[in-house]
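Asks: What follows is a predicted structure for the sequence shown.
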Amino acid sequence: MKKVNIIWSLCLALFIMSCDSFLDVNPDAEVVNDDMFDNVQGCEDAITGIYGKLKSNEVYGEYYNWGIFDLLSQDLGCSSQVTPQYYFTRYDYSQAATILESMWQVPYEIIGYVNNAIDNLERKSEGSYPLLNLYKGELYALRAMLHFDLVKSFAPHVEKSASVQGIPYVTEYSFKHTPFSTVGEVYEKIIIDLKKAQTYLEEDKDNLAWPRTDTGNDIDNFMKYRQTHLNYYATTGLLARVLRMKGDYADARTEALKVIDSGRFPLASKDEMVTLVAGTLSQKETLFGVYSTKYVETTKLRLYDGASWTSFSPYQASSGGQFLFDFNEVYSNYLGDNAGLDGRLVWIRSLTAGGTSYRLLKNVDVTIIESAQNTPSNRGLVDGISLMRVPEMYYIVAEAYLRENKLDEAADYLNPVLVSRGLTRLEDREPALTPSLDLLYNERYKELYGEGQRWFDMKKLNAEIRSNAELKVIPASDKVYVFPIPEKEFEYRTQE
C-alpha cells in the first residue's frame, strides 16, 4: 500500500480507538514515538487499544465471524442486494471488492499496531515492568491469530497447497512491503509466534481460575477478565486450532488437552444454552472473546430485526421457501430413538411462540434488546464477542483419535459435550452409534453454528457446496474457497 495511505489510515484508526498517542507519527512520517511505552499505564492502554480494534465490523464484530462466513457456508441467507454481503451468498467476489479490501486492510493495520508494541516492549529490560512477559505473550498471540484468519481466507488450504503463494507475514513495524510467504511458511510462522507466546504466558496459568471471581464489567484492571485477553489457555487453544487445520492432529491434541485438563473451563449445561454466548462471554466455556458493548447493535440489525434488506436469516423450509437443506438437517443427523433433546436448538428460534420465522439468536442478547434495564453487567456477565470455546478442544482431541482409528478414545471426548447439551452418550443410543469423522464434523457443525467456523471445515474437507441461495450444487474449487487478494495490494507494490 502507498505510504501516505497507510499513514492516514493509521491516524484515523487511532482516533477511533481513542487510545491517546498510541502511534504518534512524526511529521517526517517515518519515525514512531515510543513515549506510550515508557510506563505501565501507557503499555496497558496501548494493548487495550489494540484489542478494541478487534471488535470492529471489519474484523470480529461481523465480517470475520458469522457476518461473512456463515453466508458462505449457506447457513444464513441475505436476500437483498442493498446489503453488500449478499454477493458472498453467490460467491461473486468481484461485486464484494470493497468488503474484501477492508477484510485485508484492517487486520494488517492492527498487525502494524501489534508490531510497533512488540518492538517497543522487546527493547525493555527484563523485569522493567511486572507484567512485561504477559504483554509480549498476548501481542505475539494476537499477531498469530490475525495472520491465521487472513491465510485461511485469502489463500488455498494448507494441507493441499502448502507450497503456493500465501500472504505476507508481517513481523516488523515498517512502511516497506513484506514479501509474500507460501501458505506452509505462513503456518510455520504462526506456530512459532504462538509457541513464543506460550513461553511468555507461562506465568499466566493461574490467573484464570474456576470458579471465576472477576464477574461484572469493570475491566480497568489489566489482570481482570483474562478471557478478554489472549491468555495462556486461549493461546494454547489457538495453537491447537492452527495445528489441527494444518493436519498435525497429534500435536493439536496435545495442546487441546492442556486446556481441557486444566479444569478451568467446565462445559455448560443444556439449560445454559440460550444465553451462552448471546452478546456475552460464557463464564464457563469461553477461552477468549473481545470485550464489546456495541456488539448488540450489530446483532440486532443483522440477526434480530428480521428486515429483509438488512438482516440475515437461517434457511428454513417452514417459512415456505425452497432450499437444498435447512438448519433442521444439521441437528437431526446422528440421533437415534433415544437421543434426547439437543439444547442447542434454542440458538435458532422464533421470537414468538409457535412462530415459523426462525432467526439465529445464538449471538443475540434478546434480553438487553427488549429491556434496557436488564444489562449483561446486571446479570454478572461480560459483554463481548465469544471467539473460542472449550467444546472445540474436545472435538480436536476426538478428531486426532479418530484419525488413529481409536474409536473408544474418541467417544470419551465426544460424549461429555453431547451429555452437556442434553443428548445421550453415543454407546447408549438405540441403535448404538460408532464415532466417525462424519459424525464428528456434524457435531462441530451443530456446536459452532453461527460462529463463522463451518466454512473452514468445508474448505479443509474440499467439500462441494449445496447452495441454498442458487439452488444448485457448486463443485469445490479455490475459485470459491479462496478470496482474491485486493488488486490495490499489488498496485501499491509496483509503485515502490
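Replies: That came through fine.
Asks: Going by C-alpha atoms from here, please, whenever you check contacts or count neighbours.
Replies: Noted.
Asks: which parts of the helix ranked longest in the chain are buried?
Replies: Scanning the chain for the helix with the most residues, using DSSP state H, yields helix 97-122. Of all the residues in helix 97-122, those buried under the rule 16 or more other Cα atoms under 10 Å are 97, 99-121.
Asks: What of stretch 187-195?
Replies: Across stretch 187-195, burial judged by 16+ other Cα under 10 Å covers Y187, K189, I190, I191, I192, D193, L194, K195.
Asks: Now do the same for the third one: helix, strand or coil?
Replies: The reference is to I190. helix (DSSP: H, G, I helix; E, B strand; the rest coil).
Asks: Isn't it up against D149?
Replies: No: taking contacts as Cα atoms under 8 Å, I190 lies outside contact range of D149: 10.6 Å.
Asks: hmm, who's touching the longest strand seen in the chain?
Replies: Identified as the longest strand of the chain according to DSSP state E is strand 382-389. Applying Cα atoms under 8 Å, 6 or more residues apart in numbering, the external contacts of strand 382-389 come out as 55, 60-61, 215-217, 234, 237, 277, 279-282, 285-293, 295, 376-377, 451.
Asks: next up, a second structure to put side by side with the first:
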Amino acid sequence: MKIKKYFFLPLLALFVSCTNWLDVTPKDIVDEEDLLESHLGYRNALNGVYKQMGETGMYGKELTWGFIDVLANPYYLGSGYIGRYHSYYKVANYQYTDTDVKSYIENIWTLAYNSIANCNNIIGTIEKADSSMFPLGNVEKNLIMGEAYGLRALLHFDMLRLFAPAPIVDDNSLYIPYFEKFPSYGENNLTVTEVLNRVTADLIKAKDLVASYDTLSNENFYRLTLDGGAFDVARANGLPEDVFYAYRRYRMNYPAITSLLARVYNYAGKHDEAFACANEVMELRDEYERMLFIFSTRENALTDRKMKQDLIFALSSPKLYENYLSYATDHGSATGDARFVLRDWNAAFDDPADYRKDVLTTPLSSSSSYYMPARNIQIASEENDLCPIIRYSELYYIVAEYYASKGNWREAVNQLDNVREGRNCTKGRLTNVNDYESFRTELLKEVKREYITEGQLFFYHKKLNVKCTNTMTTEDFVLPLPDSENIN
C-alpha cells in the first residue's frame, strides 16, 4: 500500500523583517513563541509567505521565466555540444523522468506546498484572534486573512495547472491535494473540477475580506502602487502612515484577487463568470474617474521595461537580476548554462510599430536573432527585483475569449486590438479572424509577444490544447508528481 507523505518545512523564513523589499513589516524581530500572538507576528508571517514565493525555485525564476517558460519552447537553447549541456535542455525536451528535471519538479512542489502550509497556519490562528490586537481592528484582521486565502488559492491553482490536465481534456481522475488546515500530513487527491471549485471558493472569500480595506474609500486606491509616490499622497490624505498598508500591488489586493478569479473561471471554461470579474477590474476608477490600470506607453517602456502601469500584482525577487543576467546575454560559455535566444522572434511580430520587440528585447550582433527580453533588467536598478504575476492585458484576453465563446469574432478581435494598440500597434490589422481556430492562433501569438519571461505562455497552450512543439505529446502538458509523494 502506498501512503502519501507531506512534510512541511517550519516557518523559518518568517521571523526576519523585510529591509530592502517593500518594508511591509516592522523592524521589530518577533520571537517564535509570539509569532502569531500579536499583530506584528501576523504581519511577519504573511510577509514570509510573499518572500518565499519570490525565491528562485518559485516565481522568482522557475514559475515565471525559468522552468515554466522553457516548457512553452520560446527559446533556442543552442545546438550540438552547447545545446546538450544547457541547464534547461532536458526541460525543453520534456524529459520528466530525468534526474535533473525531477529535481526541478520536486523543488517547485515542495516550496509551493510549504507556502500553502504557512498560509494555512495564518488562517487557522487569525480566525480566532481578537481583532483588537490589530491597529485597524477587524479591517486589518480581514486584510491579512484575505491575503492568506488568496495566496493559498493562487498556489493550489498553479500546482493544478502543472500537475493535472486542463479542463478541456479532463478525464475526471484524481491529481493533487487541496490543503485547508495546519498542520496536515495527508490529504486525498482531488479531481480537476474539485480543485477548481475550492480555488474559486477561496478567492471569493479572499475578495470579500480584503474589500473592507481596499475598497473602504477611493483614497485607499492610492495604495495600489509599486512605488512610494502614491503612498505619500495617501498619507497626506490622512490614511495610516504605517507602510504595512501601502504598496498594495505587491500584495493580494482586491483587483488582483478579482483578476485571478477571472483567470480561474477562464481556465475552467466559465466564460460568463470570467467576463464579469475581468470587467469589474477594467472598470475601476479613482475619485477623479481615471482608470486604475493603464497600458504603458512606448516612452515609458524605454525606461520601465517591466511596464509597472500594467501590473495588477507582482512579487519581489531580490536575486532576480543576478539570476537573469547570464541568460539574457552572450557570455560565451560552452558548457553549463548558455544564453536564451528567442525563437522565431522576427516572425512573431506583424506590426513594425509594436514596441515589445525592440524595446523589450536585445538583437544579437550581426544576426536577426534576439536575446531573451530585457524586461527583467530595469533601467532603475532598485526595481530589478520586481517580478510580474498578473498583468492588465490578461483581462482583455479573457474578455476576448468570452466573445469568442459566443461566436462574436469582431468583438473578440477588438479586445486583442485594444492590447495591441496599447503596445503601439496600428489597430485593425487583424482581419483574418472568422472562426475559433483563427482566433486561437492570433491569441497565442499575442500571448507569446506579451508574456515572454512571465510564465503564462505554457498555460495558454495547455488551456487551449495546442502543443508547444511538433515533438511534444499531449501527455507532456502534465508534470508527474514528485517521487516523494509516494512511498512503499
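Replies: Sure thing, it's come through. Computed from a prediction, not measured in an experiment: that's the story for all the values here.
Asks: List the TM-score for the superposed pair.
Replies: Scored by TM-score structural alignment, normalised by the length of structure 2, the superposition of the two chains gives a TM-score of 0.82; 445 aligned residues with a Cα RMSD of 3.2 Å.
Asks: Map R226 of structure 1 across to structure 2 for me.
Replies: Using TM-score structural alignment, the partner of R226 of structure 1 in structure 2 is R248.
Asks: residues in contact with its match?
Replies: Applying Cα under 8 Å, 6+ apart, the residues contacting R248 of structure 2 are R223, L224, T225, L226.
Asks: what's the neighbour count on the residue nearest to T64 of structure 2 when sequence neighbours are not counted?
Replies: Nearest non-adjacent residue to T64 of structure 2, counting by Cα to Cα, 6 or more residues apart in numbering: G455, 3.9 Å away. G455 of structure 2: 24 surrounding residues under other Cα atoms under 10 Å.
Asks: Contacts only, for G455 of structure 2.
Replies: Contacts of G455 of structure 2 by Cα under 8 Å, 6+ apart are L63, T64, W65, G66, I68, D69.
Asks: quick one: the second one and L457 touch, right?
Replies: Put plainly, it is T64 of structure 2. No: counting by Cα under 8 Å, T64 of structure 2 sits too far from L457 to count as a contact (9.8 Å).
Asks: which of these two has more neighbours?
Replies: L457 (28 against 24).
Asks: Would you point out which residue in structure 1 pairs with the more buried one in the alignment?
Replies: Using TM-score structural alignment, L457 of structure 2 pairs with R454 in structure 1.
Asks: which residues touch that match?
Replies: Contacts of R454 of structure 1 (Cα under 8 Å, 6+ apart): F69, D70, S73, R444, Y445, L448.
Asks: For stretch 31-50 of structure 2, buried residues please.
Replies: Across stretch 31-50 of structure 2, burial judged by 16+ other Cα under 10 Å covers 35-37, 39-50.
Asks: what about that stretch, how long is it end to end?
Replies: 20 Å (Cα to Cα, to the nearest Å).
Asks: Figure out how far it is from the centre of its chain.
Replies: Offset of stretch 31-50 of structure 2 from its chain centre (Cα atoms, centre = their mean, to the nearest Å): 24 Å.
Asks: residues in contact with stretch 84-96 of structure 1?
Replies: Looking at what lies outside stretch 84-96 of structure 1 - Cα under 8 Å, 6+ apart - the contacts are 67-68, 71-72, 74, 77-81, 99-100, 467, 469-470, 480, 483-484.
Asks: try 7 Å this time
Replies: Contact partners of stretch 84-96 of structure 1, identified using Cα atoms under 7 Å, 6 or more residues apart in numbering, comprise I68, L71, L72, Q74, G77, C78, S79, S80, A469, V480.
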